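Trainee: Sharing a model prediction with you, sequence too.
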Amino acid sequence: MNSALTFDFAPLVPWPLLLVCAAVALMLTCLGLWRHARGTLLRAAVALLAIATLANPVARREDRSTLPDIAVVVVDESPSQGIADRQRQAEQAEAALREKLGAIENLEVRVVKAGKAAAETADRDEGTRLFSGLTLALSDLPRHRVAGSILVTDGQVHDMPAEIAAAQDVTGAPVHVLLTGRPDERDRRLVVRNAPTFGMINQDINVVLRVDDTGAAPNETAELRFRQQDAGERVLQVPVGRDVTVPFKLPRAGRSLLEFEVAPIQNELTPLNNRVALSVNGVRDRLRVLLVTGEAHAGERVWRNLLKADPNVDLVHFTILRPPDKQDGTPIRELSLIAFPIRELFELKLNEFDLIIFDRYRRRGILPTAYYENIARYVERGGAFLEVSGPAYATPLSIYRTPVSEVLPGRPHGTMRTEPFTPQLSAIGKRHPVTAGLPGSVGENGQPTWSRWFRVVNVDVTRGNSVMESPNREPLLVLDRVEKGRVAQFYSDHIWLWSRGYEGGGPQSELLRRLAHWLMKEPDLEEEALRAEAKGGRLEVERRSLTERKEPVTVIRPDGSETRLTLEDQGNGIASGRLPVELPGIYRVRDGERETVATMGAINPKEFSDPRATPAVLKPLADASHGSVRWLQDGTPDIRMVDKPTRSAVREQAGRNWIGLYRQNDYVVTGLTLTPLVLPLAMLTALLLGMLLMWRRESR
């Protein structure tokens, strides 16, 4: 508590009126002097005395309570601060600053943690927002009490204003920067220059990369590892500092993960920016389908209409109406049938088809045995084959009696049941992505709400998974993997009843759509799959399996630390779990059999684009505010309170081992005493005396 004495005025009339009176008195005095009027000076003295009386000069005595100055300390908590021993340096500097600032009398300390992205923005590439943290800390502080700001950071700040004047206007006091890290750091990083988000399958796709190394020698090379989902690993030698094009092909449609990793160097700052993961969606140009109908029947149009409805499908459809050796007396000129091009389809162009469908096909002496063998080899090399069995599958004319049987999962008994039944999902079918959760699979009574079928061929399933069955456990739909290819087999040809809406129908379109996508190896329909995605500050892990698995998955963070995540069963063969994540980079998830990766943040995150500690970003602000930049490896500086400089004399705000903060000397007035300097009675007496003298003077 202290006091101050100043002089002021407490006018008895408004200032404008007082100024008008003074102006009139001045004009009259000047006029009197110009005309040499007698008593002018005496009149001027009386007017001055009257104006002084109306101005009412007072002595102002203020009782003041001194307010403490405020020092703001901003500690960088961005991910790059976790590199090397920067975090330890920052913690030690924070403790030392708290101690030194706390020892200064009449100084309040505000410590702010900044630079760490919020959970909802963790997957955005915002970098280190340190200046935003400083601005927020200063926003609720009186500007005339801020003694200065001290930033503890590695210098990698990504939200600095373009104009230093704007930044200086926010701070209004010295800004001192204490840098973590070392000035001689070296780092190698992998940068994605150009990456596609999608590409045509089985066509060349290019990713452009560059390896940057701050201390690389001329013409130096680096080892680059390229891992592609379902395609193994490649090792390349690439030049440092130059763009490199890496070609690859996508073997299937859907999302494929690509991972690139460059070998680290000795004493490297961090390996976090040596790895990059990309997700590229494979797209089919056109899906080529061969549909062969053995004989015309009521359900023939089901497959044709389904495939024709998709504009991305090129359909080749043949229905065998009569064998070439049939003799029925029909004149040649009346025949309008197209000859079945068996050699072109099953020898020359077989591998050009993505999917082959045999609908109620039976042996009729049209296809030689070698062509059936071609179909089996086609499947083994990665093709897709769908067989819809009709009554002929249970007869000696069954295609199971051909080399195609090598890839067919069902061996016919030679019998067939023709009683009505309602199809249902098997235990595996309730978990398989092709059939799990099909509309109407579970009604109010726990049974399917689908319409009935009336025929099923009895078979023994020798391989694959039976996903649909009759109430008597007779297989209706079996899915199987044969080496690189896939096979699906229906043992009833009555699915067309669903498309006609018989007894309410069933999910024919959805089932056949899923079935076709599974045969095409769409990743979303893999029955054994592990997926991970990082978004919104969370890592979401999903595991699909045909068996119930309770073991947790292992999550490996970008910094190499591991944690176990237990997945909860969600039904339909899916188990999922969430894990809060903060660090940008590649997260690897393993469950013992499979492994997948997820990327947090941008492909080339600002935070690690150049993780070396640097004074370059903040030095202009420090210089403009008369602050300083120094390295914490030289120790935490002492702190001094200095007087705020005037415009004409800018004093030094930092020294060799000290930094200065302004002594603002701000205060709040707790009491006010006004003492008039002129006594009213005395002034009135003086005015009367002056007027008397004027009257006497002018009466002569």
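Mentor: That came through, no problem.
Trainee: hey, let's count contacts and neighbours off CA atoms from now on
Mentor: Noted.
Trainee: Next, the buried residues of stretch 591-609.
Mentor: Buried residues in stretch 591-609, counted by 16 or more other Cα atoms under 10 Å: 591, 595-601, 603-609.
Trainee: One more: stretch 670-679?
Mentor: So stretch 670-679, judged by 16+ other Cα under 10 Å, has buried residues Leu674.
Trainee: try stretch 609-616
Mentor: Ser609, Asp610, Pro611, Arg612, Ala613, Thr614, Pro615.
Trainee: in the stretch 551-700 of the chain, which spans are strands?
Mentor: Counting by DSSP state E, counting those that start in this stretch, the stretch 551-700 of the chain has strands at residues 553-556, 562-565, 568-571, 574-580, 585-590, 595-600, 628-631, 638-643, 658-663, 667-676.
Trainee: So which of the ones you listed is nearest Leu530?
Mentor: Ranking the strands of the stretch 551-700 of the chain by proximity to Leu530 (Cα to Cα) places strand 595-600 first, at 6.5 Å.
Trainee: Structure two is appended below for comparative analysis:
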Amino acid sequence: MIPSGLDIAFAPMLPWWGIAALGVASLLIVGLALWRRARGAWWRFAALGILLLALANPSVIAEQREAQKDIALLVVDRSPSQRIGERMGETDAALVEIRNRLARMQNLEVREVETGSTGGGLSSDREGTQLMTAAEQALANIPRRRLAGVIALTDGQVHDTQDAGELPGAPVHTLLTGQRGEADRRLVIHQSPTFGMVGKEVAIRLSVEDESVAQGTPVTLTLRRNGEAAQTAEVPANEEVEVAVMLDRGGQSIVEIDAEQGPRELTLINNRAVLSINGVRDRLRVLLVSGEPHAGERTWRNLLKADPSVDLVHFTILRPPEKQDGTPIRELSLISFPIRELFEVKIDEFDLIIFDRYKRRGVLPRLYLGNIAEYVRQGGALLIAAGPDFASPISLFQTPIGDVLPAEPTGQTTEEGFRPIISELGRRHPVTAELSGAGRPGEQPGWGRWFRVIDTAPRSGTVVMEGGGRPLVVLDRVGEGRVAQINSDHMWLWARGFEGGGPQAELLRRIAHWLMKEPELEENDLRAHVQGDQLMIERRSLEPAAETVSVTLPSGETVEVALTEGGQGRATGSLTVEEAGLYRLTDGERTRLVTVGAVNPLEYADVRTTATRMGPIAEATGGGLAWIAEDGMPDIRRVAPDRRTSGQDWIALRENGDYVVTGVLNLPLLPALLTLLLALGALLAGWLRESR
């Protein structure tokens, strides 16, 4: 501690205006005495002055001060872009040299902070390098009077300079790694939809930016959708273009886009973009053909009309060709069945075709029934709700449609009460698994009975429900399409609440969605989602088996995750995720892509070393900017606060000279006894002068 900071302070015994009034009165008295040439006037003036000064009560204050070290903040960029090329080595070498130089400086404390290092969380890449934010947080604990300056070691790719708060009142110096004039090819997504209509194309606006090639140079793009076979397209470099992608399924679709390697590359990571687009169906177009009026017909119609997303076209054959009752056509409130328009011209426009108790009556020629079978093979959906005629010679099975049906009628129909039960495979199939009221295996379900089942022999597909020991609901895949066969026309009993009813609406909804290939109802599927820092994996299958799933991490490493059988056709496992990006899962047959965190990191949007982001901050604070790989390490100096803090090959830290007061010594200038003696002495001297 050093005594310094001497000062004179006043603690007046009277208000200053009172002392001023006494001073004026004293001057008048002394002035009158001098005007009358009285002897001893000056001594009286001295006595009054001493008394007035005593009333002001002056004292000498001496502060005990302790010098405080200045603080230099060193901010080190450890973001992923710093790992490109030799940047990290340049950073480490520069860091060692800076530490050594600053350690030799007197009265200086060095604090360090890193930004962008691993462990920043899955969302760290989404926000890029937050160097200024890290600096502001560190500066919050540093008194600004002690701040000597900030030195940042970075490649210049800092993404929070626009959001930086108040700049520190000290120089911010930037030392850049990397080289001037770097070039790199980058795939930039300007606009992409978050959802699109199934069966239609969505437009993605993008550009391939590359300073090393001329504008318009052809660049090959590779596109993959949900890990399927790749497609290629050529786009001009350095121009914004539009690329179309077809959505062929509902739910999430992962689109990968890769640009071919350029002549000069810093990294290939930013040659790739991953997009997540949700496929939604505009409206479900359903064609319902009822072979004849019956009790279940209205149930079908009410169910489909109640769904606002369904466009229903319903025809009921009220007057078959063999019906001859003599009623004139003009008196029938019927419309002709537009056979050709529905089953030849517009058949591909329907998402689902339902035949409800339809039988061969010559209404639909074999040619059009063959069109329906081909429609299924090409990806269409067909639902057969069979009635008693399905077991007769005029069965729909005896037409070309029979080639795509999974169960063949035996010619027998059983009409006795039974409760539909879920089969063993049905308890694993998502269409019938966990249906309300199904009960446990071996138990009778809690829903009402049906009274008719058409006996069939399954040829293919999966029997998910049984009635009286016979196949009741059979699901099958045919070519690119799907078929569902319900071997009874008594589902309407559930809709009427007979014996408590049953989940007919949920069952039919699931069957329709399975026919429409909705991902959540796939019976053999691999799926995953992120929950916290865990990648939750689920494998659905009809056959129980202990399995493992291979997971390819964004870094390219592959790990095996064991799955545990959990019932209801599910096997689950989990993996702790630490990297943001695209995870690729495969069980050998199916592949699933899952995005975790930022799949198109801002950190890799542009990895070229640049001075454009930190340059304005350095200029505004008087700091310097240097390319250490090319220009070498600048000299580091200490300068006074009013001097320049950077030059062509040097940077400086301020010498603030800050201190804290550890004690205060207060000494009165006029102690009471001394004041009394001086005042009496002056008065005595004045009296002696007058007495002569």
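Mentor: Nice, thanks for sending it over. Please read all numbers here as calculations on a predicted model, not as lab measurements.
Trainee: ok so, going back, could I get the strands of the stretch 551-700 of the first structure in CSV, plus columns for distance to Pro420 of the first structure?
Mentor: Formatted as CSV, the strands of the stretch 551-700 of the first structure follow (distance: least, Cα to Cα, whole Å):
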stretch, distance to Pro420 of the first structure
strand 553-556, 45
strand 562-565, 47
strand 568-571, 30
strand 574-580, 33
strand 585-590, 46
strand 595-600, 45
strand 628-631, 84
strand 638-643, 92
strand 658-663, 91
strand 667-676, 95
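Trainee: so which of these gets nearest Phe454 of the first structure?
Mentor: Proximity to Phe454 of the first structure (Cα to Cα) singles out strand 568-571 among the strands of the stretch 551-700 of the first structure, at 30.7 Å.
Trainee: That closest one: average distance to aligned residues in the second structure?
Mentor: In this overlay with the second structure, the average offset of strand 568-571 of the first structure from its partner residues is 5.1 Å by mean Cα distance after the TM-score superposition for the first structure.
Trainee: Just the residues contacting that strand, thanks.
Mentor: Arg431, Ala575, Ser576, Gly577 (Cα atoms under 8 Å, 6 or more residues apart in numbering).
Trainee: do stretch 118-132 of the second structure as well
Mentor: Residues outside stretch 118-132 of the second structure that contact it (Cα under 8 Å, 6+ apart) are 75, 77, 79, 115-116, 157-161, 164, 578-580, 596-598, 600-603.
Trainee: Pull up the distance across it, start to finish.
Mentor: By Cα to Cα, to the nearest Å, the extent of stretch 118-132 of the second structure from end to end equals 18 Å.
Trainee: for stretch 253-268 of the second structure, same thing?
Mentor: OK, stretch 253-268 of the second structure end separation, Cα to Cα: 23 Å.
Trainee: Pull out the buried residues from it.
Mentor: Ser253, Ile254, Val255, Glu256, Ile257, Asp258, Ala259, Gly262, Glu265, Leu266, Thr267, Leu268.
Trainee: And stretch 375-392 of the second structure, by the same measure?
Mentor: 375-377, 379-392.
Trainee: How about stretch 430-449 of the first structure?
Mentor: By neighbour count with 16+ other Cα under 10 Å, stretch 430-449 of the first structure contains the buried residues 430-441, 448-449.
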